[in-house]
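Colleague: Quick one: sequence and predicted model below, then my questions.
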Amino acid sequence: MADQSLKGDLEVKYTVDRAGTELLLYRDSVAPGLLVRDRLRVLLSRALYTLPAPAQSGAARLRARAVDARVAARSAVHRGRSRLGRLADRGLVPVGPALRPHVAAAVGTYDAATAERELREQILTTLQVGGVEAAVVPAVGAKRPVVVVREKDRDRTCAVLAQALGRTWYVVPLDSAAARPRSVTAAELRRQCARSDGFRIFRYLADSRGAVLSGASTGCDVEIWAAPRPALLDRSGTPHAVGSLIAPRRNDWVTRLAPETWTRAKDRPGRTVDVGSHPHILEVAEEVDVVYTWVDDSDPRWRARKAQRLAGRGGTEVDPEAVDAARFRSHDELRYSLRSLEMYAPWVNRVHLVTDGQVPAWLRTDHPRLRVVDHREIFPDPAVLPVFISHAIESMLHHIPGLSDRYLYLNDDVFFGRPVYRSRFFHGNGIAKFFLSSSVLGLGPRTDSDSPFVAAAKNNRRFVQEQFGRTLTNVFQHAPHPQLRTVLEHMEREHPEVFAQVAASPFRHPDDLSIASALHHYYAYELGRAVPGRLEYLYLDLAHPGAPVRLERLLARKDFDVFCINDTAVSAAQVRRNARYLDRFLERYFPLPSSFERG
């Protein structure tokens, strides 16, 4: 089975000195420019360390103010653009670079699948009106459908699209969504065709205030398919039929279109090439649910239950990290995570929200694709409740009534950052993927100095060693966790004492295992039910001095499939500062209310 797996899965990690200078901690690979920049930062860091401690603290404060100023300047540009009236009257808003902005269409609702389909339909309609025949080769997995036009119609295609769409549309080369967008003109489209036998055409979409929702990543690929050369034979050794077309790039369905296939496509819905009625063997055709765990730490009843449970432990010691307020602090992430799901993963079948009798005031509990699940519904022994840790709660998620066999388990600080597909998380044959971090546990057994997270990971390792005679070193990315309900049910049947022990832990305990977020992946791997996968992923700690700039960069580039924004225990001043940046970032990245929110 072909998979991207770990090959080419490169990671770069940073550390920060006392003055807030960001330095490379280690790298698998890095661009030369970044390496030069890091060397300069190392020299700066060494120079700062020669200064007295008060001077170092002053440098850190100056750096923080500079970050604030950069973010404020970008926000001012964003606010100023939102007041431009001439474009707004035409349903347009400026986005992108401050000096040479792009133009986006303002929309009130958005999901990537619908936007991509509507854009493709508009391209097809434009070509039809302009007298250009076209067909669509459907997608498989994460690949996109392709609009096919014949080489003899190339110049007419470029002229028709340029005349009908105009300069509010943009084009980039095929397979290069990160390239600089160019305005759609006939000359530019012809230039793209000469370079790569096609182009990706798109329109920026944004909310009315100029918050970008999509760009080239949801564009429409147009390919120019040529007639075969006279000497070219098909696999049977005979010349291609007159009127056949040859694909310029590989796709999963067909590299040669026979003339009768082309003709039939004109009369099919969406002018789609007939590939048969069966889904592709690599396609993930089964339903995929999503499970969130959520807590409202401001709820006085929840706080009372937590205090009562702590008091009831008597002299039993609890790790400070296990009850740290940062573990329960909310920035309303769930609202924005659901927005990200609806925007970039609209294929999700149903959302299950697991809570301790809590429901966000803004949530539509009557939504047909949402089910709020109380802890009492999934814990077989209600006497162990209440519990206040993810280890206990996640160990029981596979008990959710009506849960699909394939599902994603998410914390509410995880967000989809751009369009993703089922095949990013599962294979077509039912095998799940998991996403290893480059972080390793280190050697040796669990120690008293280990954090609850590391202790649970080492307990997982001991379990795998005892059960399978193998060892493990990696932990997992804080990303969506693909889960197989049947694997977890099998695990619980084979090891009921492990599940009972973890479920009965009200707070993090040194003997815990992280069943859903880690052990499931290794267990499924040993059963042949899971394999390593790959995500373009970002983890950002709000306590990082450069976090505000990183947020702005992420907002501008939208270059990660998934990102996690974590909140660690920091000072009250930092909490207020980080909350201000995070609230502004989330509202700009995910500006449109989802259907899960009350009107």
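Modeller: On my side now, so go ahead. Numbering: from 1, shown residues only.
Colleague: Please count neighbours and contacts with C-alpha atoms only from this point.
Modeller: Fine.
Colleague: gap between residue 513 and residue 293?
Modeller: To residue 293, residue 513 is 17 Å away according to CA to CA, to the nearest Å.
Colleague: neighbour count winner among those two?
Modeller: residue 513 (31 against 20; other CA atoms under 10 Å).
Colleague: For that one, which non-adjacent residue is spatially closest?
Modeller: Setting aside the residues directly before and after it, residue 513 is nearest to residue 456 in space (CA to CA, 6 or more residues apart in numbering), at 4.6 Å.
Colleague: Presented hereafter is structure B, for comparison with structure A:
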Amino acid sequence: MSDKIDFIIPWVDGNDPEWIKEKNKYDNKASNDSREVRYRDWDNLQYWFRGVEEFAPWVNKIHFITWGHVPEWLNVDHPKLNIVKHTDYIPEKYLPTFSSHVIELNFHRIDELAEHFVYFNDDTFIIDNVSEEDFFKNNLPRDIAVIKPIINTFRESTGAIASNNMEIINTKYNKNTAIKNNLSKWFSPSYKKHLISTVLMMPFHQFAGFLNPHLPNSYLKKTFKELWNEEDEVLDKTCQNKFRDGRDVNQWLFRYKQLVEGQFLPRSADIGRTYNLINDNSEVESSIMEKKYKIICINDNDKEVIEDIGKVKSEINNAFQKILPNKSSFEK
């Protein structure tokens, strides 16, 4: 059993006219953050809260990060809910921001944030029972340490960001020493088929990259504080950008630091699965209704043009409704 564990979830209402007005003051359309897909609303955030209440009732507090708006249905007076505006924790010199990287890199500044916290995106849902030890064990984050080369399969991906992170990791840490110091963590049988990738990458002197499951990440707050002390210039430069930039670093850098320093315990990759939304999402629907995984990520990107957004939205949300039909106490 670990100490108390908090959840963090950032959210933006891409339809808020005031938010759009402020965004347009700074938006030169050069960033991939300008794409509609970055802010498209699938009207299913309530299922995130229902999943937490149903399957992770042990959570200490939920820090709901927002530009300033909140969903109309959200019970803002819930004792476990902390509404956090950007202005509440992000240094003024970085505001306003429309970059998820700036929002992420400053998590440690949130008032009353627990030392142990899990970062969720709003497209990542708990759909079956999870325990505290799925995220932390012996007060260490649970994670998957797998070496995997950075390969981009579509444009405007996060590959460039991951490469920037790796530059810092490879200049700060020796790969062979890092692995030798924690052999059992790097070659855990819980990684199953993913172990092959690490084995094949062992002859190389540097880390080629890491497996980045699009799932919630467990963090120690001290990791954020330490890295800001060590790499203030790099993090500050990213935070100066109003929108995501190919020269940024992101929250994975903190995760990588935990991995190479051995500040984690192995966890199976089978805890969750990421799906990219396409026109036929029958596999996603069955995974939700049959609870094939504890956690599911439904990623909205440009891999396939969705012809009927309303139809896809209805199908996905109907699947959620079948396993989580009742309002949570986080809803009015």
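Modeller: That came in fine, so what should we check first? Because the structure is a prediction, the values reported are computed rather than measured.
Colleague: before we move on, back to that, how about the residue nearest to residue 513 of the first structure, what does it touch?
Modeller: Shown in contact with residue 456 of the first structure (CA atoms under 8 Å, 6 or more residues apart in numbering): 510, 511, 512, 513, 514.
Colleague: quick one: which of the residues you listed is nearest residue 424 of the first structure?
Modeller: Among the contacts of residue 456 of the first structure, residue 514 lies closest to residue 424 of the first structure (CA to CA), at 22.7 Å.
Colleague: Map the closest one onto the second structure.
Modeller: Aligned against the second structure by TM-score structural alignment, residue 514 of the first structure finds its counterpart in residue 250.
Colleague: And for that match, the neighbour number?
Modeller: If we define neighbours as other CA under 10 Å, then residue 250 of the second structure has 22 of them.
Colleague: Tell me the secondary structure of it, please.
Modeller: Here residue 250 of the second structure is recorded as coil under DSSP: H, G, I helix; E, B strand; the rest coil.
Colleague: which element is residue 308 of the first structure on?
Modeller: helix 300-311 (DSSP states H and E).
Colleague: How about residue 122 of the first structure?
Modeller: Short version, using DSSP H and E: residue 122 of the first structure is in helix 112-129.
Colleague: State whether residue 405 of the first structure and residue 489 are indeed in contact, as I suppose.
Modeller: No: the criterion here is CA atoms under 8 Å, and residue 405 of the first structure misses it with residue 489 at 10.3 Å.
Colleague: Can you give me the stretch of the second structure that stretch 324-341 of the first structure aligns onto?
Modeller: Aligning stretch 324-341 of the first structure against the second structure (TM-score structural alignment) gives residues 35-52.
Colleague: can you list the residues that contact that stretch?
Modeller: 12-14, 59, 122, 124-128, 300-302, 313, 317, 320-321, 324, 326-328, 330-331.
Colleague: quick one: the helix or strand hosting residue 64 of the first structure aligns where in the second structure?
Modeller: Using DSSP H and E, residue 64 of the first structure maps to helix 53-81. Helix 53-81 of the first structure corresponds to no residue of the second structure when matched by TM-score structural alignment.
Colleague: Show me what counts as buried in that helix.
Modeller: 56, 57, 59, 60, 63, 64, 67, 68, 71, 78, 81 (16 or more other CA atoms under 10 Å).
Colleague: Likewise for stretch 126-133 of the second structure?
Modeller: Within stretch 126-133 of the second structure, the residues that count as buried by 16+ other CA under 10 Å are 126, 127, 128, 129, 130, 132.
Colleague: quick one: terminal-to-terminal distance for that stretch?
Modeller: Terminal residues of stretch 126-133 of the second structure are spaced 15 Å apart (CA to CA).
Colleague: so that stretch aligns onto which residues of the first structure?
Modeller: Counting by TM-score structural alignment, stretch 126-133 of the second structure corresponds to residues 416-423.
Colleague: Next: stretch 214-229 of the second structure.
Modeller: Mapped onto the first structure using TM-score structural alignment, stretch 214-229 of the second structure covers residues 478-493.
Colleague: distance between that stretch and the chain's centre?
Modeller: In terms of CA atoms, centre = their mean, to the nearest Å, the centre of stretch 478-493 of the first structure is found 20 Å from the chain centre.
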